[in-house]
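Trainee: no sequence on this one, just coordinates:
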């Protein structure tokens, strides 16, 4: 068995087609886990699966919008059917907003960011929990954000969604800590990923936030730093860590 205890365990990683999600899926597979790659983009999802298999690991993909119940059901059914259960859920998928201030946030921006970043992980967690509870154990790790800790790292929609993720993490920890379920989150600072920020620099939100974002400092590596933190929180080594939002931000949150 691997030193992290993932050998033969069933792991679902969302947003696993790229960035932190792909790096995490590869790392879990390296540790002997059976990985379910969930992503909206079929091409990148299957690229991750092929990368895992080329390295000798086990993976398969489910493609679709995570805020649709049928996709959530397919993810859980595929993981439990193929791998015999569900041990770890990494709710990583997310999108950025346009750094919009409240007065400039349109309904479409708000609803899409909340749906993808908060509602989708809630739905998948809700679907995964019965399987973890049946086993009497499970680890759930969310990708929160520096924006879950402060109001100066993103726009109104993204900040609200990631604060929601922090609250969801803590609620899960309290509700299920005596059932063998742990819930934690990482709060990445600046990280090298392909997440897009479609912001107008002269708009009110970006012009206010810009100087604060400039305090982020060094850009983290998705695999060596963010994925490593996710694996730690999901591992047996973190068995008494529950309800934590862990900044992985080179001290940005300490400023």
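Mentor: That came through, no problem. Values in this document were obtained by computation on a predicted structure and should not be read as measured data.
Trainee: For the rest of this, base every contact and every neighbour count on C-alpha atoms.
Mentor: Noted.
Trainee: nearest residue to the one residue sitting closest to the centre of the chain other than its sequence neighbours?
Mentor: For the chain, the residue nearest the mean C-alpha position is residue 92 (1.7 Å; CA atoms, centre = their mean). What sits nearest to residue 92 in space, not counting adjacent residues and going by CA to CA, 6 or more residues apart in numbering, is residue 143, at 4.8 Å.
Trainee: isn't that neighbour right up against residue 91?
Mentor: Yes: with contact defined as CA atoms under 8 Å, residue 143 and residue 91 form a contacting pair (6.3 Å).
Trainee: So the residue nearest to the centre of the chain is in contact with residue 23, correct?
Mentor: No: between residue 92 and residue 23 there is no contact under CA under 8 Å: 11.1 Å.
Trainee: How about the contacts made by residue 46?
Mentor: Residue 46 makes contact with 17, 60, 61, according to CA atoms under 8 Å, 6 or more residues apart in numbering.
Trainee: Just the closest of these to residue 185, please.
Mentor: Nearest to residue 185 out of those is residue 17 (CA to CA; 19.6 Å).
Trainee: what about that closest one, helix or strand, and which?
Mentor: Take DSSP states H and E as the rule and residue 17 turns out to sit in neither a helix nor a strand.
Trainee: Of the contacts of residue 46 - the most surrounded one?
Mentor: In terms of neighbours by other CA atoms under 10 Å, the contacts of residue 46 top out with residue 17 at 27 neighbours.
Trainee: In addition, the following structure is provided for comparison:
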């Protein structure tokens, strides 16, 4: 997809990767960019910084009625949605004993929000025979988020859903991409490193930590090539191959890294 004169919606657009996508889409000449976020004021501030082409709105992606209303209002205002980026996500930092509320929130934001977005945008895209849906699934969807069971499980589900969408609708003109970055310099990772969370430390030790702008740049390249799997960290592809070829060896390597990090604490 070429972003020139396109209409794009980005959830989780108030900061991090979402805000970077908004800025990059504007630089590519997008006709309109809607940045939606639970933090409505922050989304509006980012939109103001980008300029007249951008519009910030409040949105709880876990509420299907709100997602549907956002899509309907955007289509009414701009005539269409060419690209919908379901980018919002939440981490819990918990294991199997994480409270049910954390599992439920992760499920609704990391999985059901993608389902709600697809239900809302697909009808018009299918009528036109064109459109692109981008789901931010994280490298955790390809691999594993050590130290965060709900995040791992839901990101795997998100990637599975993205693949299903691509197989089901590509021949109807709909392109689907799964954005799967590893370490990104966002508050989510920074907070984890500040508190010494094991998962954040594993991420930081597994490859370079990219800026959101670098992820946005990789996304533009992936969209232009209509790739399904967009990997801003190329090493994730190598990790995925190793994991598929030797799952026991892959897990042994991760356990070794975890032991090393824990030993450093003593």
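Mentor: It's in. Quick caveat: nothing in here was measured; it's all calculated off a predicted structure.
Trainee: Superposed, what's their TM-score?
Mentor: Superposed pair, TM-score by TM-score structural alignment, normalised by the length of the first structure: 0.85. Supporting alignment: 237 aligned residues with a CA RMSD of 2.2 Å.
Trainee: what's the nearest residue to the counterpart of residue 123 of the first structure in the second structure if we skip its chain neighbours?
Mentor: Under the alignment (TM-score structural alignment), residue 123 of the first structure pairs with residue 116 of the second structure. Counting by CA to CA, 6+ apart, residue 116 of the second structure lies nearest to residue 64, which is 5.5 Å off, once chain neighbours are set aside.
Trainee: Give the equivalent position in the first structure for the one you found.
Mentor: Using TM-score structural alignment, the equivalent of residue 64 of the second structure in the first structure is residue 69.
Trainee: Tell me how many other residues surround its match.
Mentor: So residue 69 of the first structure, with other CA under 10 Å, has 14 neighbours.
Trainee: Looks like it contacts residue 125 (just checking).
Mentor: No: between residue 69 of the first structure and residue 125 there is no contact under CA under 8 Å: 11.7 Å.
Trainee: Need the residues touching each of those two.
Mentor: Joint contacts of residue 69 of the first structure and residue 125 (CA under 8 Å, 6+ apart) do not exist.
Trainee: Please work out which residues of the second structure line up with the longest helix anywhere in the first structure.
Mentor: Counting by DSSP state H, the longest helix found in the first structure is helix 156-176. Matched against the second structure by TM-score structural alignment, helix 156-176 of the first structure falls on residues 149-169.
Trainee: how about the matching stretch: buried residues?
Mentor: Of the residues in stretch 149-169 of the second structure, 149-163, 165-166 count as buried by neighbour count, 16 or more other CA atoms under 10 Å.
Trainee: in which helix or strand would I find whatever residue of the first structure lines up with residue 134 of the second structure?
Mentor: When the first structure is aligned by TM-score structural alignment, residue 134 of the second structure is paired with residue 141. Using DSSP H and E, residue 141 of the first structure falls within strand 138-143.
Trainee: Tell me the mean distance between that strand and the second structure once they are aligned.
Mentor: Superposed on the second structure, strand 138-143 of the first structure shows a mean distance of 1.0 Å to its aligned residues (mean CA distance after the TM-score superposition for the first structure).
Trainee: Now do that strand: which elements does it pack against?
Mentor: Packing contacts for strand 138-143 of the first structure, counted by 3 or more CA pairs under 8 Å, 6 or more residues apart in numbering; DSSP states H and E, involve strand 88-91, strand 181-188, helix 228-234.
Trainee: Now do stretch 47-61 of the first structure: everything it contacts.
Mentor: By CA under 8 Å, 6+ apart, the residues outside stretch 47-61 of the first structure that reach it are 16-18, 22, 25-26, 29-30, 32-39, 45-46.
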